[in-house]
Structure formats: C-alpha cells, structure tokens
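S.K.: just coords:
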C-alpha cells in the first residue's frame, strides 16, 4: 500500500526546493513528486498536508540507546519510539554500552535487536579501542565488515595520540568516518560545568574550553596526516568553531563538525543553582561560544546538528551538579528547539535546518537519505510550524526525562513520521 502526501510545503536542501507539492511513496522509496498527483491504487493512504512542512526524516549522528547493559536508562525500542516522535528516521548509536561495542558479534547483536524492535534505521558505531580503555585497538576491520557506519570512542577521547593515529589510519582504509569526542581527561579533572564566573558563583569545579580545543586540534592534525574522515562531535567552543572556519578557508574537506541544540540555545548563565538537568558534557559555555557556533552553522563550516541524546534514570540525575550523570535527552525536542530558536529568529533558514539536520548528516555517513527526491528512501516527516505548544517531558517516549527544556513553548511539532514509506508515528488526534 502506497502513501500519497497531498499539498504540503516540500523543503529539500539537496535540490533547493521550497514548494507546495504532492509526494507518492511506495515500496520504501519516493515514487513521484509533483502537483495534483493521482493515487495509484484504491488502497493507498492519503495524508492531507495542507499548511504543513514536508521534509526528509532527520538523520541524528549521535545518540545513546544504552543497549546492551544499561536498559534501565533506555532501550533500542524506547529510543526508536522517541526518535520517531521527534521526526528522526536514522540514528547512529554510540558504543559506550556495557559491554562496549568493540567487536563484530556485539555489532550484530544491536543490528539483530534493532531489526526486531525498531521501525527506524538504527546504525551502530564501533569503538576505536577495546573496552574504550585506550590501550589497544578494537577489531576495526571486523566491525567494518559487520556494517558499522563509523568509529567512535564517545564518552571519552583516545588519549594516546599514537594509538589514535593508528585507529584513524585503519578507519581511512576501511572508509569509516571517526566520530570524535574531544576531551582531554587530564585537563577536565573533576569539572562539572563551564569554567567561568558561574562556576565560581556556584562553587563548582570548572571545565575550560581548552579541554575540548586541545583534542580537537590534535585530531584535526592526525586526520590531515592520515586522510581519515574526522567528524567532531557535540562542539561547544568558539575555538572549535575557529578551527573549522580555518579548515574551510584552507579547502580541507575531510573534517566535519556537529553542534547540539543545547549548545546553540543555552549558556552557563542559564544554569539555576545546582540543577543537574543542565549538566552535560561538554558543558554549557558562554554567550560568545554560542554566537561562534551559530555563525559556523550559518556560514556552513559547521555542517550538522545532532542531539547527543543521553537518557538517564531519575536516580542517576537526582544528585547535585557534582555527583549527577552528565547528559540530557534530545530526540523529541531537537527539531522544535532549532526551528523556534534559530529559524524563527533568522539565524538559519528552513532550508538550512533541513541541510544541517537531514542532508549533511546523511552525506557524512555516505547514505542516500536526507533528501526528498524521486528514487530515494521514503523517509519523510510532516511538521506543523504554525501552532505553538509546550514541551512536556512526561509525554516523552524515551525513558529519559532529563531535560532543561520542560515547559518551554516552541513551534515545530512533528505530526507524522514515515520511514521506508510506512507511517511509524502519528500525533494523537491528528488524522
């Protein structure tokens, strides 16, 4: 059974499309795009998209589904439902699970479980070192053969520069991007928020910009030497933005970067006294960092927006800023937050939002999704950008409720999510 989406405002960054049109989806791909399309079969589903934005499904390069070993925080099933509710049709899950995803059999475990329980595309990244211990390389070639889309040591950096270079060399040979968590653990120490006047006001240990910048600079140099495709994760500093601008001006294209919504919207000034919902790694930085990251997205030398969706149990987040776990959830809030705070304010156009959240992440992974073109995957979402609503963490499909955005008024509610041409999420009371 096909699906006809009628009369929506189609936004596609790959073709610079912004036009009211119809889409016909069948057999998992986009079959036709045009005006006044006719149903091909009496059994087709018709969706009236009048007044709605029709855009590609979001590709999120950076999520934590906590399976195996930490299913009390999230599962592949609950994480996938959260993704669908947020308009995300493809995710890359990080390997810092229990045990770490550092060998082919563990990759296949996630793949098999996702095939059974998920209606979105769940792509499992492989760890760079065994157990993410930074001592010896994992079975990179074996994981590449098993189908990992990327390598990542997320949650930490490979502090041994020689070992990191060896991993990048193999990644380049296997044509795998390296998704890079940039954090000098020795510089970070026991820091729990940005090292600034707010940390001193709250009497909390700080994390300086250098914690990120030092490893970002080192790994950019290693990527240039090895030819590896390096992708800098959850960038938070003006220093990283400056490096990305310099690379762009030099014509270096094998290094890309992402920013998370919280690092584009919040600063350390927004942290109330000892509220662990504002504790994330890297931490919320200063206004000048936010402005530099926004400029990087707008000008194109920062290519992607990802969530670093990091669900935790209430117990893990109940402690103080010092003791609580790092991280917030983001799959169900990323699109409305970016639309409301970057598109409606004129920082990005709607086309640029689609470019940063759909097209560019797909390109970084070498996928043919992230676009609305004939013959491409029928991963499509319908979004209401007209009517405001309030974020309610109690309605999340994720197990995680750890967000600083609860109660925020936003626009950009996802009404339908289709993956491979099938409706996998529909907003209640909307038909």
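M.R.: The structure has been received and is ready for your questions. Only a predicted model underlies this, so the values are computations on that prediction, with no experimental measurement involved.

S.K.: only C-alpha atoms for contact and neighbour calcs from this point on.
M.R.: Will do.

S.K.: what about residue 247, how many residues nearby?
M.R.: Counted with other CA atoms under 10 Å, residues neighbouring residue 247 total 17.

S.K.: how far off centre is the longest helix belonging to the chain?
M.R.: When the chain is parsed with DSSP state H, its longest helix is helix 210-226. Helix 210-226 sits 21 Å away from the centroid of its parent chain (CA atoms, centre = their mean, to the nearest Å).

S.K.: mind giving me the packing neighbours of the helix or strand just after it?
M.R.: On the C-terminal side of helix 210-226, the closest following helix or strand by DSSP states H and E is strand 230-232. Here strand 230-232 touches strand 178-180, helix 210-226, strand 255-259, going by 3 or more CA pairs under 8 Å, 6 or more residues apart in numbering; DSSP states H and E.

S.K.: before we go on, here's another structure to hold up against the first:
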C-alpha cells in the first residue's frame, strides 16, 4: 500500500484538540503524522502527494445508529449499499442495529454480519445485539456470548423495554461484561398512536400527537436504573428540551450516562412536515423549534455527547401512504456531515466540537478504534471541502432507499474523499 501525504490541509482532530493548518502522512494504512508538526515530515519515495488547498481533514465519522435491511429486507438496504452510502458521507465506521429478520439476537447472526461486512462492505461495520430475544422485551439474550462474538453494544433498536425489572437486569449484565446499553426511550402506551409532535400544529393537521413526556418518562426511569446498577447507559436518540434537562441532572449527579441526537432533530422541526410529507415522519417525531434549539445547545455544551444519522431506509410502499399509515424513518448516512456543517456555518457549534460528536465521542463510548488522527491510528479519514455548495438529488444517493428528509436541500460543505485503513473508498 503506497504512502499518501496530504499538504496544506486544515487538520481537525478532536482527540488532540487540534484545529490547525498542517499536513497528514499515511503509510501502510496507518497515520504517521498529522498536524502542523507534520509539515516537516518528508514524503517517502513513491508517495502520492496531494495539495488540499485548505480543505479539512478529520477523523472518519462514526455513526452509532444505522438500520440496515440485511438480512430480511435487502430491497431496502444491504450491508454493501449502506457502506457505499456511508463512504459517500465521510462515515468510516457504522454500528448496525439488530432490527433485522431474523433479529441479531444470537451468535450466528453477529457472525453473519461480521462475515458479510468483511466480504462486501467498504467501511467498518460493527453489529449491535438485541437486549431481548426477538426484540420482544421479555427474555434476555446471551450477553457474554454475543459480546465475545463481536457485539459492540446491546440495544432494542427502535423499541423501548417496558418491563422495568428486565431493564434493570440488562443494565446489570451489561456492567458485568463491560458493555453499554443503548436505548431509544419511548413509552409504548403514552406514545402508541402518535405520528407527530403533540401540539397546536398536530391539531391543525388533524394528526394524533406524541407528547414529549412519552420520551422523558422512560428516560428518567432508565437514568435512575443506571445510577442504581452503576452501569453504562446511552440514551440513543433524544429530541426535546425536557430530555436534555433530565440528562444534565443525571450527569451532574455523576451517573455514567451519555446521550445522542439525530441530525434530523438538530436540523428540522415539526413545521417541515408541511402538507403531510411522509419523509418527515420520524421516531421520535420532529419537535417544535424551541426543542430543536435546545438540542443544538445541548450538543454545544456537552449535555448530549454524539450526533447520529438514525439512518432508517424505507421503501416506496411504506412511505407513499397517508401520513398516519406511513412507516417512520429516513435515510441519512450521506447527508449526516453536510447537514451538521450547517451548524458550523451559522456559528451554532464550532467545527472541532462537531467533529468530536461525529467521530471521537462515539468511538470512545462504544469502544471502537476510530475517531482520531493520532500517529499510529488506522487511517480512517474524511476529507471535506467546507465551502463547496451542492444539492441533494435522489439519483445521486447510494442508498437503495431514497427516503431522505433532505431531498433537494442545498448544502455548503461536501466530502471529497473518504479513506478507510489507508485505502480510498470514495472520491467525488
């Protein structure tokens, strides 16, 4: 594998607090040097030398909430197609949710994902295993065996465990195996029939709403259980100010908890639904503008630790329906970074912090060897033109499904090259 020297780059490395002009040298799939000190690093004979003319070099993104159709719904997304979409978005590591058919709830399925990823994927794919068998919320899976097989986390995917005793047991088992429990918090009864945020706008549209309390009540329960069991708990996808407040209180008490938010809930609000646009039917639902602003502030101040795409491919048959009947979910791997850069360009969140919540922080939470430009690390890198304008077009998307919240959106900032273990896997 030939060496590559990137010169005249903006080096953005949250793991070392770097945001400076410099160079980056890759040899044998590893980072040799990165930063201002790398300017004096001579290029090995035969190396590819690239003048980036000020483009940003940052750790490849780590997306910890990705739904894939394989096995069972390959027409929506395969591991291979998801990896191509990820590469186009600068994502070099993804954590795959267990919501497949069959569910990733035993060792054979974990091994299937790892084997298929090894054979077909162009980015790193890490399986998360189900907490309960079949995602039914009743019988626990074999945490020890699944962890040993390569599961990086345990989750119920789109579901929330209703049984508090099972949730307590899951947290206790996860602690014993040094694993993290990552859960969506949605009361299955309070939010059962809601299809959008409860409020005046839902009333105007004549749609049933999901109150914020449907998210906060199970979140408060889980935070208390995490404190009780002294376990690592990750709230996978928060959406409202009340949830951010609950997370801040738990952190202030020293509870070992972290939280994520989807880029959709940082970029959009309930008004984007417009006249029943089903691509904007999400779970949790898009909230009001005050909640969106609160989530942006929570990312900025560290209350929320990571940002995810919540990539959830749905086909035409499940989206081209009346709003109340359509499936929730939107794809997002290819637009995650571009949408996040809006927050940089409008001075809401500094670039270094954005890079942290998109790469370094999720890698740390889930124990992945990623999210850094330190010498010796695997050369998993995204090169980004921070200023290039572009428009999201359906025909350009690499995902098998096209249900994007950002169809026809105009962005400023685009991935121009993605590298995994020193190999270029995407080039614009």
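M.R.: Happy to help now that I have it. As the structure is a computational prediction, the values presented were derived from the model and not from experiment.

S.K.: the longest helix of the first structure against the second structure, how far on average?
M.R.: For helix 210-226 of the first structure, the mean deviation from the second structure after alignment is 0.9 Å (mean CA distance after the TM-score superposition for the first structure).

S.K.: related to what we said a few turns ago, wait, which of the helices and strands packed on strand 230-232 of the first structure is closest to residue 417 of the first structure?
M.R.: strand 255-259 (23.4 Å; CA to CA).

S.K.: what's that closest one aligned against in the second structure?
M.R.: Mapped onto the second structure using TM-score structural alignment, strand 255-259 of the first structure covers residues 257-261.

S.K.: show me where the stretch 151-300 of the second structure has its strands.
M.R.: With DSSP state E, counting those that start in this stretch, the ranges of strands along the stretch 151-300 of the second structure come out as 154-155, 181-183, 196-197, 209-210, 233-235, 257-262.

S.K.: which one in the first structure is aligned with residue 41 of the second structure?
M.R.: Match for residue 41 of the second structure (TM-score structural alignment): residue 37.

S.K.: so that match sits against residue 22, correct?
M.R.: Yes: taking CA atoms under 8 Å as the definition, residue 37 of the first structure is a contact partner of residue 22 at 6.2 Å.

S.K.: any residues in contact with both of the two?
M.R.: residue 6 (CA atoms under 8 Å, 6 or more residues apart in numbering).

S.K.: just want to know which of these two has more residues nearby.
M.R.: Shown here are residue 37 of the first structure and residue 22; by other CA under 10 Å, residue 22 has more neighbours (23 against 16).

S.K.: packing partners of the helix or strand encompassing that one?
M.R.: Assigned by DSSP H and E, residue 22 of the first structure falls within strand 17-26. The helices and strands touching strand 17-26 of the first structure, judged by 3+ CA pairs under 8 Å, 6+ apart, are strand 3-12, strand 29-34.

S.K.: apply 10 Å and report the result again.
M.R.: On a contact count with 3 or more CA pairs under 10 Å, 6 or more residues apart in numbering; DSSP states H and E, strand 17-26 of the first structure meets strand 3-12, strand 29-34, strand 45-48, strand 53-56, helix 350-354.

S.K.: how about the helices of the stretch 251-400 of the first structure, start to end?
M.R.: For the stretch 251-400 of the first structure, helices defined by DSSP state H, counting those that start in this stretch occupy the ranges 261-265, 287-299, 314-317, 334-338, 350-354, 360-365.
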